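*Asks:* No letters, just coordinates:
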């Protein structure tokens, strides 16, 4: 027979604590149920790591990336870009310029499970200021 303390400890071992990454991923899936990119109105997807910022315009119907900007690009590597609000604004402005060059004016914003605050808001505001319509 098992004692009650052993059963209790086994039950506690089965409880899984979610990491911040897993929680963000679940929020992103919840957002993606509602947000879908089309050729006329692609999805502007953002991603932040500890060192870099990535933004893409994605046509989900064809499964293609129409335009992208990342802080790892050669032309942006010359500037000391960090994953902060100022760098996010630069990335948003450059992405909007590339989108307008391809005649893309309207986008759907996918915040990627992040809160619409700080870097995410700075990137979105810079893209809007450069001419994109959300």
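*Replies:* Yes, it's here. All of these numbers come straight from a predicted model, not from anything done at the bench.

*Asks:* CA atoms for contacts and neighbours, from now on please.
*Replies:* Fine.

*Asks:* Return the set of buried residues in stretch 45-63.
*Replies:* In terms of neighbour count (16 or more other C-alpha atoms under 10 Å), stretch 45-63 has its buried residues at 45-48, 52-60.

*Asks:* Next up, a structure to set beside the first:
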């Protein structure tokens, strides 16, 4: 019997996968088409839009990254996604990123 953790999440052509990576200093997310094995769009807290002058918490910054990613993916006319949180628990910055993506009108 397989472990839950050993299962791999795989996106479909009509529902690409959102892959998330979190470090101590930033958060990174990308939309991946698993069938063609290409990254469609990506967004991170290291982009120039999010300057160091803005005094936001990591959770607020994660929400902004999610909103930016949602705006980018809307231009590709995709409305449904599969959320791959990887090894991270669904709370804190990961949840805030997901909420930001949902606020831009996309579904998981």
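*Replies:* Perfect, thanks for sending it. If you're wondering where the values come from, they're calculated on a predicted model, not measured in any experiment.

*Asks:* Post the TM-score for the overlay when you can.
*Replies:* The TM-score (TM-score structural alignment, normalised by the length of the second structure) is 0.86; 105 aligned residues with a C-alpha RMSD of 2.0 Å.

*Asks:* now for the buried residues of stretch 45-63 of the first structure, which pair is the farthest apart?
*Replies:* Longest distance between any two of the buried residues of stretch 45-63 of the first structure is 23.8 Å, between 52 and 60; criterion C-alpha to C-alpha.

*Asks:* Out of the buried residues of stretch 45-63 of the first structure, name the ones that lie in strands.
*Replies:* Members of those lying in strands (criterion: DSSP state E): 45-48, 53-59.

*Asks:* Centre-most residue in the first structure?
*Replies:* Centrality entry for the first structure: nearest residue to the mean C-alpha point is residue 46, 2.5 Å, by C-alpha atoms, centre = their mean.

*Asks:* Is that residue in contact with residue 113, as I believe?
*Replies:* No: the pair formed by residue 46 of the first structure and residue 113 falls short of the contact definition of C-alpha atoms under 8 Å, at 9.4 Å.

*Asks:* quick one: the aligned partner of residue 36 of the second structure in the first structure from residue 72 of the first structure, how far?
*Replies:* Counting by TM-score structural alignment, residue 36 of the second structure corresponds to residue 62 in the first structure. Distance from residue 62 of the first structure to residue 72 of the first structure, counting by C-alpha to C-alpha, to the nearest Å: 26 Å.

*Asks:* all helices of the second structure, in order?
*Replies:* Applying DSSP state H to the second structure gives helices spanning 58-74, 93-103.

*Asks:* Output the residue interval of the first structure matched by the last one.
*Replies:* Counting by TM-score structural alignment, helix 93-103 of the second structure pairs with residues 119-129 of the first structure.

*Asks:* compared with the second structure, how much does the matching stretch deviate?
*Replies:* Between stretch 119-129 of the first structure and the corresponding residues of the second structure, superposition yields a mean separation of 0.9 Å, by mean C-alpha distance after the TM-score superposition for the first structure.

*Asks:* buried stuff in that stretch?
*Replies:* Of the residues in stretch 119-129 of the first structure, those buried under the neighbour-count criterion (16+ other C-alpha under 10 Å) are 119-128.

*Asks:* Next: stretch 73-84 of the first structure.
*Replies:* Of the residues in stretch 73-84 of the first structure, those buried by neighbour count under the rule 16+ other C-alpha under 10 Å are 81, 83-84.
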